[in-house]
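1. Show me how the following folds:
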Amino acid sequence: MTRTTGTTDDAAAPVAGLLLAAGGGRRLGGRPKALLAHRGRPLVEHAARALREGGCAPVCVVLGAAAAEVRARAELRGCTLVHNRGWAEGMGSSLREGLAALAATDASAALVSLVDQPGIGAAAVARLVAAHRAGAGLAAASYAGERGHPVLLGREHWAGVVRAAAGDRGARAYLREHAGGLTLVECADVAAPDDIDTPADLTLLD
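-> Below you'll find the model as predicted:
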């Protein structure tokens, strides 16, 4: 595992969870992913719980499509809810909104997770948090050596990520440019990175 050097303060400061849940599910016929049913509850609840149980606090959830309905139907007490009015621009806008909301906290890092990956639970989140506690300032879960989500962004990287985030790329370009300082944390034994994009992918919710 490649490691960057953190600080003593980082080891004690909280790691915030940042859940991107604003998408409108265009390829799902306009069904917002946050509201897809998973184990009898909206998918956004499962993803937020994984962040909390994996050791993240605070947890910020970025909403967009059907935000009012998500607020009404999903149990997200204890989470900070951010409404991204520009959600249709893509994931990059939600990442920018979420990091802006976390700027007022004392978090030393943001652990970014996507709402449409039900196979990622608290165990993978905990491994990324542990990597940060051990000194990683930039880290990502990997699956058989391939980089995936969740992604951990040390606070010192937030400004650069915000500048680079555009369209549906999120932090992808920034991570590629900083690959030499990226810690890869293998999670294939505890999580699955499959995401829900099309109706065929809905079987992942079974």
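
2. contacts, neighbours, all on C-alpha from now
-> Will do.

3. contacting residues around the nearest residue to A107 once chain neighbours are set aside?
-> With Cα to Cα, 6 or more residues apart in numbering as the criterion, A107 has its nearest non-adjacent residue at 4.8 Å, and that residue is P14. Residues near P14 by Cα atoms under 8 Å, 6 or more residues apart in numbering: 56-58, 106-109.

4. To check against the first, give me the structure of this:
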Amino acid sequence: MTRVGAIVLAAGEASRFGAPKQRLLLPEVLERLEASPVDEIVVVAGAHQLETPARVVTCPGWKRGPGVSLRCGLEALDDRCAAAVVVLADGPDLAPEAVARVIASWREHGGAVVAASYGGERGHPLLVARSLWDAIPDEGLRGAVARLVPCDDVGAPGDVDTPADLPPRLR
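-> Just a heads-up that it's a prediction; the model follows:
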């Protein structure tokens, strides 16, 4: 079976949140990733030092854009990984089923970029095939064409920007 790694982007300042939200949200995201069919997990830190049982790489150029952080994480993955699932540290409701569905779709149909969709809108997790790893721009993959995999039934991962966005269980 082809290996798939996971990259958790956690490098930002969290300025709208007012504190390093990654420290609060990362345990939930990692727990959900560990319940999914990924072979390894790399967390990309930047603005804040993070302590977690997962492997953490610090990206000195994180301010230049999410693509820079993503490339730092991809470089840390095992050479045998043929693809990487990308998730955000501020999505505490990530469904392991969405990760599994995106990986299964990529394994069946291929493609350079495969993403979960919610209500027809592209979201996370996002899978990036190794063939694209060297071509990721500093601004990230927001503009890349992705094959969408509907995941409405498992729920969106969330997007915590401010304390008011926290799920009740984390308040």
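
5. Considering the contacts of P14 of the first structure, which is situated nearest to E89 of the first structure?
-> Nearest to E89 of the first structure, judged by Cα to Cα, of these is A109 at 24.8 Å.

6. What is the equivalent residue in the second structure for the closest one?
-> The equivalent of A109 of the first structure in the second structure is A83 (alignment by TM-score structural alignment).

7. What is the neighbour count of the nearest residue to its match once chain neighbours are set aside?
-> In space, and not counting its chain neighbours, A83 of the second structure is closest to A129: 4.2 Å by Cα to Cα, 6+ apart. When neighbours are counted by other Cα atoms under 10 Å, A129 of the second structure registers 18.

8. Looks like A129 of the second structure contacts R107 (just checking).
-> No: when contacts are counted by Cα atoms under 8 Å, A129 of the second structure is not listed as touching R107 (10.3 Å).

9. who's in contact with the spatially most central residue of the first structure?
-> Geometric centre of the first structure, nearest residue: S113, 1.6 Å, by Cα atoms, centre = their mean. S113 of the first structure is in contact with 17-20, 47, 149-151, counting by Cα under 8 Å, 6+ apart.

10. filter these to the buried ones?
-> Buried members of the contacts of S113 of the first structure, scored by 16 or more other Cα atoms under 10 Å, are 17-20, 47, 149-151.

11. among the residues you listed, which are in strands?
-> 17-20, 149-151 (DSSP state E).

12. now those residues in a markdown table, with distance to A188 of the first structure?
-> Listed next are these as a markdown table, based on distance: Cα to Cα, whole Å:
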| residue | distance to A188 of the first structure |
| --- | --- |
| G17 | 21 |
| L18 | 21 |
| L19 | 20 |
| L20 | 22 |
| H149 | 11 |
| P150 | 12 |
| V151 | 15 |
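
13. which one of those is nearest A192 of the first structure?
-> For these, the nearest to A192 of the first structure is H149 (9.5 Å; Cα to Cα).

14. so what's that closest one up against?
-> Contacts of H149 of the first structure (Cα under 8 Å, 6+ apart): 112-114, 140-142, 193.

15. mapping the contacts of S113 of the first structure onto the second structure, which are still in contact?
-> Contacts conserved in the second structure for those, using both residues aligned by TM-score structural alignment, their matches' Cα atoms under 8 Å: 17-20, 149-151.

16. Which of the residues you listed sits closest to G92 of the first structure?
-> Distances from G92 of the first structure to these, taken by Cα to Cα, are shortest for L20, at 9.7 Å.

17. which residues in the first structure form helices?
-> 8-12, 43-53, 67-73, 91-102, 122-133, 158-164, 172-177 (DSSP state H).

18. And these: which comes nearest A188 of the first structure?
-> Of the helices of the first structure, the one closest to A188 of the first structure (Cα to Cα) turns out to be helix 122-133, at 8.8 Å.

19. what's the distance between the closest residue to G55 of the first structure other than its chain neighbours and C187 of the first structure?
-> Nearest in space to G55 of the first structure, with sequence neighbours left out and distances taken as Cα to Cα, 6+ apart, is A126 at 6.1 Å. To C187 of the first structure, A126 of the first structure is 10 Å away according to Cα to Cα, to the nearest Å.

20. OK, contacts around C60 of the first structure?
-> Neighbours of C60 of the first structure in contact, by Cα under 8 Å, 6+ apart: 16-19, 79-82, 98, 101-102.

21. Perfect, that will be all.
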